[in-house]
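K.L.:
Model the following, please.
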Amino acid sequence: MQSIGFIGAGTVGSALALGLSEKGYPISGIASRTRLSAEKLCRKIPSAKFCNSPQAVVDTADIVFITTPDDTIAEICRSLHWHSNQYVIHCSGAYSLELLQTAQGFGAYTGVLHPLQSFSLQADPVKNLEGITYALEGDDQTLPLLKDMVKVLGGEWIVLKPSDKVAYHVAAVLASNYLVTLIKMATGLWQSFGIPEDKAVKALMPLVRGTLSNIEKAGATNALSGPIARGDCGTVSKHLAALENIAPELIPAYKELGRQTVKIALEKEKPNITGIEKLSRILAN
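P.N.:
Purely as a prediction, here's the structure:
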């Protein structure tokens, strides 16, 4: 089996290295900007050797993953001497193969593998690789290799065109990062009536989990509940009046989210057209 090296030992790189090693892939070498993180990862993978430079990884691996922050991928790729018929993979969700043009010039095969998952603070990042979707991009030689990896990791894959990448990544940000923002906004409102953030999070999480479960079972449109789904103009007006006093900075976000939610409410079976149209006018002002 072909050996794999990693340049970057952050959360994504570590999860993939551990996951692939657990499934029998030989991890040959690991380098990272932070020496300690690379050495820590090597101790968890018996076959892996600490490399004191990215070039050392390139020189010892058949497949090289660049799992550094997005803004450094192209720079790292340009700084290295790649080998013909070597596989070079990056894991950015927003960027395409253009970041790896230098490696292509050396005759290397290139691809992108982005795990659609949040790895921050996960107790078991390897388990978090199972059952998730991986967004793939690559040439004819690389795509079969990446598909085999995803299959071994227990995931599903989709193949994206370069023009698809940014929309795909925006969707991921909305579903994950901005969910964190929404919870932060919600817990901030709880603090206005004396409930600290930790207790607010504990109280709201069953609601969040229930909503996510409903989305998974019935889809986003059918999962929508609440005042906009009902066309309840009085409640929304009270929300806006309260926000004016408590947190006026949240009003633009509340209105824009409301306007987007109106569109979903109109897709539901037997919508309250009159109430929803009135809500649209309230949220537009």
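K.L.:
C-alpha only now, for contacts and for neighbours.
P.N.:
Fine.
K.L.:
can you list the residues that contact the helix or strand that contains residue 264?
P.N.:
Per DSSP states H and E, residue 264 falls inside helix 251-265. Residues from elsewhere that reach helix 251-265, judged by CA atoms under 8 Å, 6 or more residues apart in numbering: 221, 224, 228-230, 240, 243-244, 271, 276, 279-280, 283-284.
K.L.:
Off-centre distance for that helix?
P.N.:
Computed by CA atoms, centre = their mean, to the nearest Å, the chain-centroid distance of helix 251-265 equals 24 Å.
K.L.:
just stretch 233-247 next, same as before
P.N.:
For stretch 233-247, the distance to the chain centre is 33 Å (CA atoms, centre = their mean).
K.L.:
Show me the contact partners of it.
P.N.:
Stretch 233-247 is contacted by residues 189, 192, 227-228, 250-251, 275-276, 278-279, 282 when judged by CA under 8 Å, 6+ apart.
K.L.:
now the residues you listed as TSV including secondary structure and neighbour count?
P.N.:
Formatted as TSV, the contacts of stretch 233-247 follow (DSSP: H, G, I helix; E, B strand; the rest coil; neighbours: other CA atoms under 10 Å):
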residue	secondary structure	neighbour count
189	helix	19
192	coil	11
227	helix	17
228	helix	24
250	helix	14
251	helix	17
275	helix	17
276	helix	23
278	helix	14
279	helix	22
282	helix	16
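K.L.:
To compare against the first, here's the next sequence to fold:
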Amino acid sequence: MSATAGRQGRNEDPPRFTVGVVGAGRVGAVLGAALDRAGHRVVAVAAVSEASLARAADLLPGVPLLDVPQVVGSVDLVLLAVPDEALPGLVTGLATVGAFRPGQVVVHTSGRYGIGVLEAAARIGVLPLAVHPAMSFTGTSIDLDRLGDACFAVTTVKELEPLGEALVLEMGGEPITLEEEDRPLYHAGLSLAANHLATLVAQATQLLEDAGVETPHRVLAPLLGAALENALRDGDHALSGPVPGGDAATVAEHLAELATEPQIRSTYRALSRATVELARRRGRLRAAEAESVLAVLDESADSSDSDGGHRGNDRPSDQGLDTADDLTDDGPTEES
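P.N.:
Next up, the predicted model:
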């Protein structure tokens, strides 16, 4: 269903909030459309880049484009869907110019931060909410239906928890309450799973292409789908492959084949070490088998770790969770 159809077909009861979206990136535009579909009324959006302008036109048709302070000053509920690094400065700046007002609901979508980052606005008397959807976003109407499968981490003061949970339910998601001090660990867990999965898939794809596989995604999709399903269902009992099997010879062969791909080799070694430790703690790997695999990994480390030039070029993958951080959006105040 398109965003336009959602707007036309929604319940015509009077909306409870007027909403302003700051950051029409993949997350902001979708959540704005979800709130609109739920019966709230999005009346202003801030968007700058061509991609964000197109996204706003598609998901929030007819909503006026305004400067950020104008968006904030004209609504009951402000949705701040901006990158983590931009959020503190944005909140402080808006508070300094008097854009917020007492009683206004201010929601940010960062996974990293709780409501502490909204302190400058809270001193003015806004109602602070941190609402983070644990979901990868495309920035299209497809995401509106996918919200029904997503959990949203809600952090706020006790008396506002019902409001945060209600907003999540209205958007179609499942609210989970998270304490302020637990946000960084929560965010690290999501990043480890989702962001690093994209890196892992990219590296595996490269190896299959180098091996002559013409359609690596076709090969990987059912394998990864089953592996993920098994891991979520069975936990560490789903461990498989040469490492938990104590097959040091196969591990050594893999590392030899990866000698010309030092970054991928480093990933393989790091994940193999973690798998050894997990399998050993769970009783899946005997001590002697674990030691034989670790010896192979240590031996391979001697050559690769001495390559100072390579290590200086290591960079994290740019492929990420377009989660609500995007996981949240991709620019200073939106997707650039």
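K.L.:
Any idea what the TM-score is?
P.N.:
Overlay of the two chains. TM-score (TM-score structural alignment, normalised by the length of the first structure): 0.89; 280 aligned residues with a CA RMSD of 2.3 Å.
K.L.:
Do I have it right that residue 47 of the second structure meets residue 56?
P.N.:
Yes - under the criterion of CA atoms under 8 Å, residue 47 of the second structure makes contact with residue 56 at 7.4 Å.
K.L.:
Now list whatever residues contact both of the two.
P.N.:
residue 24.
K.L.:
more crowded one of the two?
P.N.:
residue 56 (29 against 26; other CA atoms under 10 Å).
K.L.:
Give me the aligned partner of that one over in the first structure.
P.N.:
Using TM-score structural alignment as the criterion, residue 56 of the second structure maps onto residue 41 of the first structure.
K.L.:
same check, this time on residue 240 of the second structure
P.N.:
So, by TM-score structural alignment, residue 240 of the second structure is matched to residue 225.
K.L.:
now swap in residue 104 of the second structure and tell me
P.N.:
Using TM-score structural alignment, the partner of residue 104 of the second structure in the first structure is residue 86.
K.L.:
what about that match, distance to residue 149 of the first structure?
P.N.:
Using CA to CA, to the nearest Å, residue 86 of the first structure is found at 16 Å from residue 149 of the first structure.
K.L.:
and if you look at residue 236 of the first structure?
P.N.:
The value you get for residue 236 of the first structure to residue 149 of the first structure, if CA to CA is used, is 49 Å.
K.L.:
These two: which is more packed in?
P.N.:
Ranked by neighbour count (other CA under 10 Å), residue 236 of the first structure and residue 149 place residue 236 first, with 20 against 17.
K.L.:
quick one, the helix or strand hosting the more buried one and helix 251-265 angle?
P.N.:
Assigned by DSSP H and E, residue 236 of the first structure belongs to helix 233-246. Interaxial angle of helix 233-246 of the first structure relative to helix 251-265 (axes from the mean of the first three to the mean of the last three CA atoms, to 10 degrees): 160 degrees.
K.L.:
residues of helix 233-246 of the first structure that come out buried?
P.N.:
By 16 or more other CA atoms under 10 Å, the buried positions in helix 233-246 of the first structure come out as 233, 236, 240, 243.
K.L.:
With distance to residue 174 of the first structure as extra columns, can I get those in TSV?
P.N.:
Listed next are those as TSV, based on distance: CA to CA, whole Å:
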residue	distance to residue 174 of the first structure
233	26
236	23
240	23
243	23
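K.L.:
Which single one of the residues you listed is nearest to residue 90 of the first structure?
P.N.:
residue 243 (43.7 Å; CA to CA).
K.L.:
Helices along the first structure, start to end?
P.N.:
11-22, 35-44, 54-58, 70-78, 101-105, 142-153, 165-172, 178-191, 197-218, 220-223, 227-230, 233-246, 251-265, 273-284 (DSSP state H).
K.L.:
Which of the ones you listed sits closest to residue 119 of the first structure?
P.N.:
Closest to residue 119 of the first structure of those is helix 11-22 (CA to CA; 6.0 Å).
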